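> I would like to see how this sequence folds:
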Amino acid sequence: MAAAAKRVRLSSPFPYPREEAVTLADKANVAAVYLSQSPVPSSLSDQIISDLERGKNPIPFLPRSPTHLCSSVVVDVVYKCSRRSPLLGQEFVDLLSKRSNLRRSSESLSAMIHVLVQNRRHADAQSLILRMIRRRGSLRSEIVDALISTYLGCNSKPVVFDLLIRTYVQARKLREATEAFLVLKERGVFVSVNACNSLLAGLVRVDWLDMAWEVYRAVAEIGTGLNVYTLNIIVNALCKEGRFEEVDVFMDGMVKKGIFPDLVTYNTLIDAHCRSGQLEKALILLGSMEIKGLKPDVATYNAVLKGLCSKGMHDKAKELHLEMGILQGWKSTGIIEDLSGNFYSKAGRYQSSIAPFREMKAFDLVPDNVIYTMLISGFCRVGLMPEALRMLDEMLDHGCIPDLVTYNTMLNGLCKEGRLSDADMLFREMMERRISPDFFSFTTLIHGYCRGGHVKIAFDIFTTMLSKNVKPDIVTYNTLIGGFCKEGDLEKANDLWDDMINMEILPNCITYSILIDSYCSRGMLLKH
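Okay, the predicted model is just below:
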């Protein structure tokens, strides 16, 4: 391999349109990360490949030190395998993965990732990318440069950079994802519109709108071909900021590019206008949908129902509810979510909440588990647990099977009202129906029992939670630590602290506050 870095061009053809392809600018240091390493003894890498071809495991003979030499050997073997036999490279990567004590540099991991991508093993590639991004002290620029510098030698594919961004997003490392995206842009590497949308959607979802606009401006500057998903993400961002006057301008610009708003766009706009109290504008949008050739769906009507009920316009909501169920001909769908019933419950008009529910049967409309769950949720919210339990029984009588959401709603309501024995019976029923409890199920019960002074039972539930491979979070640990501190069992509270740290769950201000209060009340010094 040449010692000096040259202009790097990625392999072609690309799996994306030209405007979405990965390209590289003239960056002298792009390939230097790998090329500047110490020369690799050709005989060693050739021997490893020879062993692989003969079915012999060469991994035990890899040098353990210095680290950079081992990294260079790995990369060189992967490079040569990529040219001779991708399957051989894949076998080498699989063998390396089984050797946990082998220290891997960013370059060797990158080479392994490229081999997996080359063989379309995207899930395995993402696992290695996740390992890279979780390593302590790994800079985004280091990871990006390692992937770029090993790209050509491994005959990789542009999707590898998409996977990098997607892995960051899926790991909820949105700030790091944004940094990696901008570093890629700086290096002249442009990911696909789908990866851009994934990042944009993640940022908008958590209301990191300033960062979302920074990414969108970069995407627009690059000239990546946008699509209707991009349109919907940006419309959602504008609505969250209340910039309704800019939505029309943005949508007109997208239409000129041949990207037209769809049902999701209108649902987002209608919901946003209803939430901001602009019902008149929402109804105008609802009326214009037919002109645009779009048919309102469940979400459309539910947004309007929600807006009407929040304004106390229950009669109008009921009228619209009947219209959507009868005039739209949705009899066979089990009818839309009965949000009017839900909001009647919030307003405390319990008889009114049941009335439209009963009227459904008169129109041959069969309630489904969504409607039952929303009514149950309404009763639980205002503490009417007997009514919620009766509704659950009726649900079962009509052949509607409660799902995890239904059970979690009931568990939360029962625990809040201190009806722990009923909650325990419901939890057992849930297990008997083979509905696996999730994080919310366990944490709700743990909180309920701790609040009721039954910390040992709460800890038993916590043990069951771990045995079911449901990972607790800081809220779970804070609840248990607080419970044991109240009982004066500081030893158990400290054990939970140690367990939490071992699971790499970082304490927050609430954790410290619980422990400090407990230690101070006993005249002791906090050891943490």
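
> switch to C-alpha atoms for all contacts and neighbour counts from now on
Will do.

> and the closest residue to residue 171 other than its chain neighbours, what element?
When the adjacent residues along the chain are set aside, residue 171 lies closest to residue 130, with 7.9 Å between them (Cα to Cα, 6 or more residues apart in numbering). Following DSSP states H and E, the helix or strand that holds residue 130 is helix 122-134.

> what's that helix in contact with?
The set of residues external to helix 122-134 that reach it, using Cα atoms under 8 Å, 6 or more residues apart in numbering, is 106, 109-110, 112-114, 116-117, 138, 140, 143, 163-164, 167-168, 171.

> just stretch 183-202 next, same as before
By Cα under 8 Å, 6+ apart, the residues outside stretch 183-202 that reach it are 16, 20-25, 27, 30, 140-141, 144, 158-159, 161-163, 165-166, 169, 174, 177-178, 212, 215-216, 219, 222, 224-227, 229-230, 233.

> also stretch 221-230?
Contacts of stretch 221-230 from elsewhere in the structure, counted by Cα under 8 Å, 6+ apart, are 19-20, 190, 192-193, 197, 259-262.

> and this one, so I can compare the two:
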Amino acid sequence: MNLLLRTRKLSTLLHPTIKNPNSPVFRTTPIPHRTLQEPKGQDLDYINVAHSHLLHSDWPKLDTLLPKLNPFRVKHILLKIQNDYSISLKFFKWVELKNPNLLTLETNCVIIHILTKNRKFVSAESVFNKIFKSCCDVSMHSKVFDSIVCCYRMCDSTPRVFDALFKTYAQMKQFRNAADTFSRMKGYGFLPTVESCNFYMSSLLSLNRAGAVVSFYKEMRRLRMMVNVFTVNMLINGYCQLGKLEDARQMFDEMPDMGFSLNVSSYNTLVAAYVNRGLLATGVKLKVEMEKNGVSANVITYNTLMNGFFKEGKLHDAYKVFHEMKVTNMAPNTVTYNTMISGYCKLGKTEKRTQILEEMLRNGVKADILTYNALLSGLCDLGKTRKAAYLVQELDKKKLVPNSSTFAALIRGQCVRKEP
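Below you'll find the model as predicted:
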């Protein structure tokens, strides 16, 4: 019995992210021990001298050693000073500046281990980024993961090194590599942090990969991984992107039972989904519900409802929402004014459009290209191409770059003007 307990403790130490290593969900492989070739003779003397110079920050003397520096020595110097991440990083950058060819994949992985072990995740992710951006080898992903595994024990590392790799792929929107890293991590009993998982899900949503978000969330729950309110909000967002409003609402309703307080982002996601599906009345009811539950609507809530009313041609209701914002001291932003200007332009209300624009500028809210596109669209729809041309000239003064919508409006204006 004592032997069994010791075995379980050892397994937990080897795989600290796994809560129950005996669960049938997990079949993990221990990180292998690699034989490290120890420096001898001239290599050992060189490393000891370089180490002494580094401890004294004597960079001029270190410069004199540069001609005889090689990748083997770089690796062992890093390993010798790994308990001081600051010196390690300075030495790594010094080598990178003096002779980047001395930095092999293995030495890059050693510094990444040192940085993650000391919780310098941004610096570690920066090294990962450089590795991937400097190499077009399609097999580099597999090589990097294997090298991380190879150096893991010699650096006395932590599972956060794999988390940093997973997050880097999420940042780069390399979803296939991120998914493969997640799968291989599981093989060794490691799982990414909830923060990195949230970043991955957010990146997927930004490219409309809602199906992948739902699948990933289900895998997180299967593995009994920790989730937080942001994770669930993104799942709701994913269901909304897929048009599965019933699933989104069910998840929304389950949040309090999961121990999560519904926040304004949770409500805004559902409000936007209802409005986009033409269920404006339901969106309005949800806003009333959120305020009854003590969650204050923000500028995004108001902008969403205003846009919905304009789409349905309900100018009075849209303006009521706009007025309510100001009554509650909610400062309208550029998106708010753009929504109002665009809405009035589409409905041919030029006088109202001008009033809103003047108010926008008076309140010091900066107009952007979307503001000008809305104004141009309104003028061009009426065939007022001369006024539109004057407005285009203002873009240069404001240092705004025209986009496809700008040119589409101008072309449409020419077509309207030439109609009999």
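
> ok, residue 439 of the first structure to residue 375 of the first structure distance?
Residue 439 of the first structure sits 23 Å away from residue 375 of the first structure when distances are taken as Cα to Cα, to the nearest Å.

> next one: residue 14 of the first structure
Counting by Cα to Cα, the gap from residue 14 of the first structure to residue 375 of the first structure is 52 Å.

> same question, residue 247 of the first structure
From residue 247 of the first structure over to residue 375 of the first structure (counting by Cα to Cα), the distance is 35 Å.

> okay, those two: which has more neighbours?
Comparing residue 247 of the first structure with residue 375 by neighbour count (other Cα atoms under 10 Å), the higher total belongs to residue 375, at 29 against 18.

> mind checking which helix or strand that one is in?
helix 369-381.

> check which residues of whichever helix or strand comes after that helix are buried.
The C-terminal neighbour of helix 369-381 of the first structure among helices and strands, as given by DSSP H and E, is helix 385-397. Counting neighbours by 16 or more other Cα atoms under 10 Å, one finds that the buried residues in helix 385-397 of the first structure are 385, 387-389, 391-392, 395.

> next: stretch 336-348 of the first structure.
Buried positions in stretch 336-348 of the first structure, judged by neighbour count with 16+ other Cα under 10 Å: 336-347.

> and what of stretch 58-68 of the second structure?
Neighbour-count burial for stretch 58-68 of the second structure [16+ other Cα under 10 Å]: residue 62.

> aligned to residue 272 of the second structure, what sits in the first structure?
Aligned counterpart of residue 272 of the second structure in the first structure: residue 271 (TM-score structural alignment).

> in three-state terms, label its match for me.
Using DSSP: H, G, I helix; E, B strand; the rest coil, the structure places residue 271 of the first structure in helix.

> and for the closest residue in space to residue 388 of the first structure that isn't next to it in sequence, the neighbour number?
The shortest distance from residue 388 of the first structure to any non-neighbouring residue, by Cα to Cα, 6+ apart, is to residue 376 (4.9 Å). For residue 376 of the first structure, the neighbour count with other Cα under 10 Å is 27.

> what packs against the strand or helix carrying residue 460 of the first structure?
Using DSSP H and E, residue 460 of the first structure falls within helix 455-467. The criterion is 3 or more Cα pairs under 8 Å, 6 or more residues apart in numbering; DSSP states H and E, and the helices and strands that helix 455-467 of the first structure contacts are helix 439-451, helix 474-486.

> quick one on the thing from earlier: and the helix holding residue 130 of the first structure, how far from the chain's centre?
Relative to the mean C-alpha coordinate of its chain, helix 122-134 of the first structure is positioned 16 Å out (Cα atoms, centre = their mean, to the nearest Å).

> pull out the buried residues from that helix.
In helix 122-134 of the first structure, counting by 16+ other Cα under 10 Å, buried: 122, 125-126, 128-130, 132-133.

> same question for stretch 233-251 of the second structure.
Buried residues in stretch 233-251 of the second structure (16+ other Cα under 10 Å): 233-242, 245, 247-248, 251.

> so how far does it reach from one end to the other?
The stretch stretch 233-251 of the second structure measures 9 Å between its terminal residues, going by Cα to Cα.

> against the first structure, where does that stretch fall?
Per the alignment by TM-score structural alignment, stretch 233-251 of the second structure matches residues 232-250 in the first structure.

> tell me how far that stretch lies from the chain's centre.
With Cα atoms, centre = their mean, you get 23 Å for stretch 232-250 of the first structure.

> do the same with stretch 194-210 of the second structure
If you compare the mean C-alpha spot of stretch 194-210 of the second structure with that of the full chain, they lie 7 Å apart, counting by Cα atoms, centre = their mean.

> one step back: how big's the offset between the helix holding residue 375 of the first structure and the second structure?
In the superposition against the second structure, helix 369-381 of the first structure averages 4.1 Å from its aligned positions (mean Cα distance after the TM-score superposition for the first structure).

> thinking again about what came up before, in a markdown table, list the contacts of stretch 221-230 of the first structure along with distance to residue 279 of the first structure and secondary structure.
Listed next are these as a markdown table, based on distance: Cα to Cα, whole Å; DSSP: H, G, I helix; E, B strand; the rest coil:
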| residue | distance to residue 279 of the first structure | secondary structure |
| --- | --- | --- |
| 19 | 41 | helix |
| 20 | 40 | helix |
| 190 | 42 | coil |
| 192 | 38 | coil |
| 193 | 34 | helix |
| 197 | 30 | helix |
| 259 | 27 | coil |
| 260 | 24 | coil |
| 261 | 20 | coil |
| 262 | 20 | coil |
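
> out of those residues, which is most surrounded?
Compared across the contacts of stretch 221-230 of the first structure, residue 190 has the highest neighbour count, 26 neighbours, by other Cα under 10 Å.

> can you get me the start-to-end distance on stretch 300-320 of the first structure?
Between the opening and closing residues of stretch 300-320 of the first structure we find a distance of 12 Å, counting by Cα to Cα.

> please apply the same query to stretch 37-45 of the second structure.
15 Å.

> next one: stretch 460-479 of the first structure
Stretch 460-479 of the first structure has its terminal residues 14 Å apart, counting by Cα to Cα.

> many thanks, we can stop here.
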